[in-house]
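>>> Mind looking at a prediction? Sequence and model below.
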Amino acid sequence: MAPPFGLTQAQETLAAQPFSILLGARITVFGDGDAVVELDARDDLRQQNGFLHGGVLAYAADNALTFAAGSVLGPAVLTGGFSLQYLRPATGPTLIARASVLHSGRRQAACRCELYVADGAGAETLCAVAQGTVLTAQP
């Protein structure tokens, strides 16, 4: 019997993604249909007005949704698609993407993600929401 896919394995998977390394992403929660991806909002990830670039938020939502689904479907999953609604500019030193599975079957999961920025004191502000589907990868 294979060992369960837990937080350590999820962290190893994230560490094997060159783009995730480039962004400095980390996974801090993984399991039971939930995942949290965090990253520091560096200056080189901001757009011209000083806000965290929308593409960075999209990356965080995509990975958090996929990891949440992977916690119930297994590690071989791919994003089927997702939508993202920006609610307010992302300012603050830390981006936090919290995703959870809303419904899953054998080969697909529907997930939701809320994206927050946290200030230095830990107060969080909701800046975007995402919803998507994740599918098991087929060889």
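On my side now, so go ahead.

>>> switch to C-alpha atoms for all contacts and neighbour counts from now on
OK.

>>> Nearest the geometric middle of this structure, what residue?
Nearest to the mean C-alpha position of the chain, by CA atoms, centre = their mean, lies Ala64 at 2.0 Å.

>>> In contact with that residue, which residues are there?
By CA atoms under 8 Å, 6 or more residues apart in numbering, Ala64 lies in contact with 35-37, 97-99, 113.

>>> now with 7 Å?
35-37, 97-99 (CA atoms under 7 Å, 6 or more residues apart in numbering).

>>> any chance of those in JSON lines, plus secondary structure?
Shown next, in JSON lines, are the contacts of Ala64 (DSSP: H, G, I helix; E, B strand; the rest coil):
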{"residue": "Ala35", "secondary structure": "strand"}
{"residue": "Val36", "secondary structure": "strand"}
{"residue": "Val37", "secondary structure": "strand"}
{"residue": "Ala97", "secondary structure": "strand"}
{"residue": "Arg98", "secondary structure": "strand"}
{"residue": "Ala99", "secondary structure": "strand"}
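
>>> try this one side by side with the last:
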Amino acid sequence: MSEDAAENLTLDDARKVLASQPFSVLLGARLAELGPGRAVLEIPLVPELLQQFGFAHGGVLAYAADNALTFAAGTALGPSIVTTGMTLDYLRPAGGTHLRAVATVVSGSRRQALCRCEIYAVAEDSTQQLCAAAQGSARVIDLTR
């Protein structure tokens, strides 16, 4: 992991990137933490994000994994990156007050990073239950093309 890349993507900068994504704003996503090789994304579980049984919709979990993985990768690669692939396993229904997606870099090179993410459903009493796990990769893109 490049220390320069980690220094180039601060929590404030990453929060600005997140705020510039209309879909992220719609979901109420916020970056709770960002550090070398790690990102934590939180999403409030409001009624509009639930499915018919009152649990978080699977698409919301997929979004949480995708963005948390990419922000974690950004700490290793810098801010000009895109997700190149992701797998997601739903482990149990997610209820509670919010989702907490914790992503870490597993392996990285100058152009690509592999990350893992665990998504927790957080209850009103702050207890957390693992509800999904993901693995994904991101790569550097050339924005001048």
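Yep, it's here. Everything numeric in this text was worked out from a predicted model, so none of it was measured.

>>> TM between them?
Once superposed, the chains reach a TM-score of 0.96 (TM-score structural alignment, normalised by the length of the first structure), with 137 aligned residues with a CA RMSD of 0.9 Å.

>>> and the helix or strand containing the residue nearest to the centre of the first structure, which stretch of the second structure?
Under the criterion of DSSP states H and E, Ala64 of the first structure resides in helix 54-73. Taking TM-score structural alignment as the measure, the second structure aligns residues 58-77 with helix 54-73 of the first structure.

>>> now swap in stretch 29-37 of the first structure and tell me
Going by TM-score structural alignment: stretch 29-37 of the first structure matches residues 33-41.

>>> Identify each buried residue in the matching stretch, please.
34-41 (16 or more other CA atoms under 10 Å).

>>> Would you confirm that Leu114 of the second structure contacts Ala103?
No. Between Leu114 of the second structure and Ala103 there is no contact under CA atoms under 7 Å: 10.3 Å.

>>> More neighbours: those two, which one.
Ala103 (31 against 23; other CA atoms under 10 Å).

>>> Which strand runs longest in the first structure?
Using DSSP state E, we find that the single longest strand of the first structure is strand 124-136.

>>> average distance between it and the second structure?
After superposition onto the second structure, strand 124-136 of the first structure sits on average 0.3 Å from its aligned residues (mean CA distance after the TM-score superposition for the first structure).

>>> so that strand corresponds to what in the second structure?
The aligned range for strand 124-136 of the first structure in the second structure is 128-140, by TM-score structural alignment.

>>> distance between that stretch and the chain's centre?
Chain-centre distance of stretch 128-140 of the second structure: 7 Å, with CA atoms, centre = their mean, to the nearest Å.

>>> same deal with stretch 118-127 of the second structure?
Put simply, stretch 118-127 of the second structure sits 16 Å off its chain's centre (CA atoms, centre = their mean).

>>> if we can go back for a sec, of all the buried residues of stretch 33-41 of the second structure, which two lie farthest apart?
Pro36 and Leu41 (14.8 Å; CA to CA).

>>> one step back: the longest strand of the first structure packs against which elements?
When contacts are defined as 3 or more CA pairs under 7 Å, 6 or more residues apart in numbering; DSSP states H and E, strand 124-136 of the first structure sits against helix 54-73, strand 77-86, strand 108-118.

>>> Mind listing residues that contact the match of stretch 29-37 of the first structure?
So stretch 33-41 of the second structure is contacted by 6, 11, 29-32, 64, 68, 71-73, 75-76, 100-105 (CA under 7 Å, 6+ apart).

>>> So how do I select the buried members of these in ChimeraX?
Entered in ChimeraX, the line below selects the buried ones among the contacts of stretch 33-41 of the second structure, by 16+ other CA under 10 Å:
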select :6,11,29,30,31,64,68,71,72,73,75,76,100,101,102,103,104,105
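
>>> I figured Thr91 of the first structure hits Val117, correct?
Yes. Judged on CA under 7 Å, Thr91 of the first structure makes contact with Val117 at a distance of 6.4 Å.

>>> So the two - more neighbours on which side?
Shown here are Thr91 of the first structure and Val117; by other CA under 10 Å, Val117 has more neighbours (26 against 19).
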